[in-house]
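K.L.:
Coordinates for the following, if possible.
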Amino acid sequence: MNTPINGNDLKELGYAEGSLIGLALKCNRKRTGFTKEQMVEKYKNVLANPESYLEDALFGTLAQAIIDKANEKPEDFIALNQNPPAYALYGESHIEEGARKQMDVAMQLPVTVAGALMPDAHQGYGLPIGGVLATKNAIIPFGVGVDIGCRMALSIYDIPELFYYENEDKFKRELVAHSKFGAGHGFQGQYKSDHAVLERKEFNNHSFIKNLKDKAWSQLGSSGGGNHFVEFGILEFAQEDKVLNIAKGKYVALLTHSGSRGFGATVAGHYTKMAKEVCNLPEIAKNLAYLDLDSELGQEYWIAMNLAGDYAAACHEVIHDKMGKALGATVLAKVENHHNFAWKEQHKGEDVIVHRKGATPAGKGVMGIIPGSMTAPGFLVRGKGETQAINSASHGAGRQMSRTSAIKNISKNEMKSILKDHNVTLIGAGLDEAPMAYKDIHQVMAAQTDLVDVVATFTPKMVRMADDGSRED
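P.N.:
The predicted structure follows:
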């Protein structure tokens, strides 16, 4: 039986966490005719005597990497700061150790000025999800994330709560008709939308992204996989909001969460690879490779990132316009915010680049949306401008179970039961997006009362996600 070998097996054999384990696992995927026991023995021998395996068809690359690793010297790498600045934590008791460790490393970068960890934080790649990092004239592609400009958008309609319950079939029909989901999925021919963002000169002038325009056009107005959604819900204002000019009451609202689709993911992958080639950080920090904003490569990424952010905004605009027209509704107010992005801002009087990877901008008076899960409320918030948090707040409830763990431990019946208990209609989604996979949003909000004020509460009623739970690629 071809029993798989995993990273933990390799660690037990003495392989250090990092790139060597990745290379070793590739060997395992290519193995032919070896049992697990035989592969384990091979791995031991390669680690102990790599020179003997340099010409081996299966293990040659791994053997060379082991030798190269053994010959590395500290002076070969950019030195990390051994006395990094402290960073603020919110909801510390609910943040996993993996996220803390990633943030600790990020604070050691020589370009780091300040940092903060939001209460929904969990481990990611490079900067943790929920991590906020201010740097001096440097941009970290994995500090922004793979889904560049991932965004929340909320349209508040002049539709009373009762109308939704009396017309659920209509809302479901329009939700299915005017949304499209899944990794790689897009529109064809007459079903393609159009938007001014596609006419941006960057698509013609930028050396890397000029070939991505067709993909961007086909996916305009669609949503990815994973935790991306389009949903109807009831938004309740406990009191009048004079800034938005909305009276106390309950309103039907449309809430969307998605990003820059395959376009943004391709940009992220390309410039992360480029950053790793020019920014030689130690193994522990390699996913935090950064680009100097004064360099040609840094400027290329900055331009591409901003275009991807504008493209993500355009995708939401297309969805919201389609839905508003289909419902014949008047939009009383619209609120939007990016996460997975970097901004030029000031922190304590210093010009910095603020990376918010899974964090909501929360400058004083800045509006944002913090969703829960499909059975938990979300919140329309107004930022307080807390300096210690680098003007940020959480971007959601945050995961308490990995996708793999959720699929293994949550049954379809359990998911159906909790949806029924909360009177939520779900279209699509995999078990990895089950409500139980997420932290308690009330706990998260309680940990950030210094960061935001709650303006209104959103209760999900009809949620659409990718049919197969796929993630964007």
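
K.L.:
okay, CA-based contacts and neighbour counts for the rest of this
P.N.:
Fine.

K.L.:
Check which residues of stretch 388-403 are buried.
P.N.:
Across stretch 388-403, burial judged by 16 or more other Cα atoms under 10 Å covers 388-401, 403.

K.L.:
roughly how far out does that stretch sit from the chain middle?
P.N.:
A distance of 10 Å separates the C-alpha centroid of stretch 388-403 from that of its chain, computed with Cα atoms, centre = their mean, to the nearest Å.

K.L.:
May I have the distance across it, first residue to last?
P.N.:
This stretch, stretch 388-403, spans 31 Å end to end (Cα to Cα, to the nearest Å).

K.L.:
Same question for stretch 116-127.
P.N.:
11 Å.

K.L.:
thinking again about what came up before, can you tell me which of the buried residues of stretch 388-403 end up in helices?
P.N.:
Among the buried residues of stretch 388-403, the members falling in helices (DSSP state H) are residue 403.

K.L.:
And the buried residues of stretch 388-403, which is closest to residue 337?
P.N.:
residue 395 (9.6 Å; Cα to Cα).

K.L.:
any idea how far residue 380 is from that closest one?
P.N.:
Taking Cα to Cα, one finds residue 395 at 11 Å from residue 380.

K.L.:
Give the residues shared as contacts by the two.
P.N.:
369-370 (Cα atoms under 8 Å, 6 or more residues apart in numbering).

K.L.:
what's the distance between the longest helix along the chain and the middle of its chain?
P.N.:
Longest helix in the chain by number of residues, with DSSP H as the criterion: helix 296-327. Mean-position distance between helix 296-327 and its chain equals 15 Å (Cα atoms, centre = their mean).

K.L.:
hmm, back to that, quick one: which of the buried residues of stretch 388-403 is nearest residue 49?
P.N.:
Using Cα to Cα, the buried residues of stretch 388-403 come closest to residue 49 at residue 403, 37.2 Å.

K.L.:
right, and the closest one touches residue 435 too?
P.N.:
No - when contacts are counted by Cα atoms under 8 Å, residue 403 is not listed as touching residue 435 (11.8 Å).

K.L.:
From residue 80, how far off is residue 111?
P.N.:
Taking Cα to Cα, one finds residue 111 at 10 Å from residue 80.

K.L.:
ditto for residue 415
P.N.:
Taking Cα to Cα, one finds residue 415 at 45 Å from residue 80.

K.L.:
quick check, residue 218 in a strand?
P.N.:
No - read with DSSP: H, G, I helix; E, B strand; the rest coil, residue 218 is helix and lies in no strand.

K.L.:
got the contact list for the closest residue to residue 141 other than its chain neighbours?
P.N.:
Excluding the flanking residues, the one nearest residue 141 by Cα to Cα, 6 or more residues apart in numbering is residue 272, at 5.4 Å. Residues near residue 272 by Cα under 8 Å, 6+ apart: 140-142, 287, 289.

K.L.:
Quickly find the element holding residue 272.
P.N.:
Per DSSP states H and E, residue 272 falls inside helix 261-278.

K.L.:
Just want the angle from that helix to helix 296-327.
P.N.:
170 degrees (axes from the mean of the first three to the mean of the last three Cα atoms, to 10 degrees).

K.L.:
I'd like the structure of this one too, to check against the first:
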Amino acid sequence: MKNKRINGNDLIALGYKENHAMGVALKINKKRLGLTKEEMLQKFKDVLETPESFLVDSTFEPLANVLLNIEKIDDELITLNDKPNEYTVYGAENIEEGAKDQMNVAMTLPVTVAGALMPDAHQGYGLPIGGVLATKNAIIPYGVGVDIGCRMALSVFDLPATYLDLEHHKLKKILIDNTKFGAGHSFLKHERSDHAVLDNSLFETNAFIRELKDKAWTQLGTSGGGNHFVEFGVMEFKEKDEVLNIEKGSYLALLTHSGSRGMGATIADHYTKLAKELCKLPFKAQNLAYLDLDSEAGHEYWLAMNLAGDYASACHEMIHVKIKSALGAELLAKVENHHNFAWKEQFNGEEVIVHRKGATPASKDVMGIIPGSMATPGFLVRGKGEETSINSASHGAGRLMSRTKAIKSLSKSDLSSLLADNGVTLIGAGMDEAPMAYKDIHTVMAAQKDLVDIVATFLPKIVRMADDGSRED
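P.N.:
Below you'll find the predicted structure:
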């Protein structure tokens, strides 16, 4: 019992309301103080009944103080709209209620203009992953996400798909020699590369950003943990694509997924905390704290977010350049796109800030990449510019189960069989990234046929992911 986590429902059962007192209680519970779950619950019950008795208790004083002043605290909060604005949900039957609940809260923000939920959506922090939110002159750090500028990048080479079988060992070695994975992992000084992004004047925005430059240099060209990957695969064009000028056929391709590494995570953490201090929202919406773009903090975050996006792109560029050089091949086409980002766009005749947290830009004729999993297809797509989706599409298949559940319930032998059946060689990764932990990509694509056209299909064959337990996504 002592290792079981106390959650909001446990506190509600004691008589707590969904307000800031609950948030303080859950924060205190993380310390646990060596008490069992039952003992902690009794403590919380006692504080709720007689908060004045705990004003000199070093652990529970913050909670007691909030309880005694809760009415004043609630009066100072920004008021949410009574009902959420309407929004479109794609593939609603396969989206968990937690994600819909989070989107409903986001649609009650006073700065919200419009929203949409993509078919790969699942619960996250603040805005659900797969959530798209348009706001009026306001930026939400947790509406962008922790891994700012996380993106996909695809290189299609002038080599036939048969090269994968003929040079399998060579391709596997190229991935191992030219990639580095995992949260916190970086290059030693003699291994580091230079890139124009390191000369970006935005690093001089303020002292906080300036201090991140060295971390950015050490991790330039690395990939995160969790669902980030670098993989060789087969790119199938069923007909010639006139825009890319690629003939019908099957080609060797490289697909990468990663973001802005430690620099982006540090920016997200810093400005989320600042937003919560400046934007006092009710407890259920506190992770959606926003910054006015006309404010100093909002302007700083906007610049830092764009710098992190440029840095994420540079990381992918370094990987693709290194691997192309090692491969000795010519590039036929390169396509890349952000997710976990915010853009200034026009919507219904006005400028809005479009947050795409785990969603792919899909304006008319804009190209993007929607991956499946390590053993299921990904898709090169072209946007249709559907306004009800706020010109967006899914960023992948979306999780079917949590990482913890996947690790506890999925079988390694089943994963091995699935990889073998699909001719996939896996380097690294854990059971939390097994294909069975994800939604069916074909179902997800069917739910967004009005949002994108499929240009080509990518079949993963040699996949590298973090193998050190990292969970940075």
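
K.L.:
Okay, buried residues for stretch 405-422 of structure 1 please.
P.N.:
Across stretch 405-422 of structure 1, burial judged by 16+ other Cα under 10 Å covers 406-407, 410, 415, 418-419.

K.L.:
ok, and what's touching that stretch?
P.N.:
Outside stretch 405-422 of structure 1, the residues touching it (Cα under 8 Å, 6+ apart) are 375, 425-426, 431-437.

K.L.:
for stretch 71-82 of structure 2, same thing?
P.N.:
By Cα under 8 Å, 6+ apart, stretch 71-82 of structure 2 touches 66, 108-110, 279-282.

K.L.:
which parts of that stretch are buried?
P.N.:
73-74, 80.

K.L.:
Serialize the residues you listed to a markdown table and add fields for distance to residue 173 of structure 2.
P.N.:
As requested, the buried residues of stretch 71-82 of structure 2 are arranged in a markdown table below (distance: Cα to Cα, whole Å):
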| residue | distance to residue 173 of structure 2 |
| --- | --- |
| 73 | 59 |
| 74 | 59 |
| 80 | 54 |
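
K.L.:
which one of these is nearest residue 164 of structure 2?
P.N.:
residue 80 (54.8 Å).

K.L.:
any idea whether the closest one is helix, strand or coil?
P.N.:
coil.

K.L.:
list the contacts for the residue at the greatest distance from the centre of structure 1?
P.N.:
Distance from the C-alpha centroid of structure 1 peaks at residue 52, with 42.7 Å (Cα atoms, centre = their mean). Contacts of residue 52 of structure 1 were listed using Cα under 8 Å, 6+ apart, and they are residue 46.

K.L.:
Which residue of structure 2 sits opposite it in the alignment?
P.N.:
Per TM-score structural alignment, the equivalent position to residue 52 of structure 1 in structure 2 is residue 53.

K.L.:
Am I right that its match falls within a helix?
P.N.:
Yes - applying three-state DSSP, one finds residue 53 of structure 2 inside a helix.

K.L.:
I'd like to know how far it sits from residue 20 of structure 2.
P.N.:
Applying Cα to Cα to residue 53 of structure 2 and residue 20 of structure 2 gives a distance of 19 Å.

K.L.:
Same question for residue 307 of structure 2.
P.N.:
From residue 307 of structure 2 to residue 20 of structure 2 the distance is 33 Å (Cα to Cα).

K.L.:
And for residue 333 of structure 2?
P.N.:
Taking Cα to Cα, one finds residue 333 of structure 2 at 51 Å from residue 20 of structure 2.

K.L.:
the helices in the stretch 1-150 of structure 1, which residues?
P.N.:
7-12, 19-30, 36-48, 60-70, 97-107, 141-144 (DSSP state H, counting those that start in this stretch).

K.L.:
now what about the shortest one, what contacts it?
P.N.:
In this structure, residues lying in contact with helix 141-144 of structure 1 by Cα under 8 Å, 6+ apart are 125-127, 133, 268, 271-272, 275, 287-290, 340-342, 355-357.

K.L.:
circling back: show me what counts as buried in the helix holding residue 272 of structure 1.
P.N.:
261-269, 271-272, 274-276.

K.L.:
Quick check: next helix or strand after that helix?
P.N.:
Assigned by DSSP H and E, the successor of helix 261-278 of structure 1 is strand 291-292.

K.L.:
Contact partners for residue 181 of structure 1?
P.N.:
Counted by Cα under 8 Å, 6+ apart, residue 181 of structure 1 has contacts 222-225, 465-467.

K.L.:
What's the match for it in structure 2?
P.N.:
Residue 181 of structure 1 maps onto residue 181 in structure 2, by TM-score structural alignment.

K.L.:
before we move on, the earlier item: top of the contacts of residue 181 of structure 1 by number of neighbours, please.
P.N.:
residue 223 (32 neighbours; other Cα atoms under 10 Å).

K.L.:
how about the nearest residue to it, chain neighbours excluded?
P.N.:
The nearest residue in space to residue 223 of structure 1 (Cα to Cα, 6+ apart) is residue 181, at 4.8 Å.

K.L.:
coming back round to it: buried subset of the contacts of stretch 71-82 of structure 2?
P.N.:
Among these, the ones that count as buried (16+ other Cα under 10 Å) are 66, 108-109, 279-282.

K.L.:
Quick check: the two most widely separated of the residues you listed?
P.N.:
Counting by Cα to Cα, the most remote pair of these is 66 and 108, 24.8 Å apart.

K.L.:
doesn't residue 185 of structure 1 fall inside a strand?
P.N.:
No - secondary structure of residue 185 of structure 1 (three-state DSSP): coil, not part of a strand.

K.L.:
burial measure for residue 1 of structure 1, as a count.
P.N.:
7.

K.L.:
same check, this time on the one 10 residues further on
P.N.:
In terms of burial, residue 11 of structure 1 registers 12 neighbours under the definition other Cα under 10 Å.

K.L.:
OK, contacts around it?
P.N.:
Residue 11 of structure 1 neighbours (Cα under 8 Å, 6+ apart): 17, 21.

K.L.:
ditto for residue 455 of structure 2
P.N.:
Contacts of residue 455 of structure 2 (Cα under 8 Å, 6+ apart): 237, 241, 379-382.

K.L.:
Which entries within these meet the buried criterion?
P.N.:
For the contacts of residue 455 of structure 2, buried by 16+ other Cα under 10 Å: 237, 379-382.

K.L.:
could you show me where the strands are in the stretch 101-250 of structure 2, in order?
P.N.:
112-122, 129-135, 138-139, 151-160, 229-237, 249-258 (DSSP state E, counting those that start in this stretch).

K.L.:
Let me have these in CSV, adding distance to residue 442 of structure 2 as columns.
P.N.:
As requested, the strands of the stretch 101-250 of structure 2 are arranged in CSV below (distance: least, Cα to Cα, whole Å):
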stretch, distance to residue 442 of structure 2
strand 112-122, 11
strand 129-135, 17
strand 138-139, 33
strand 151-160, 19
strand 229-237, 16
strand 249-258, 19
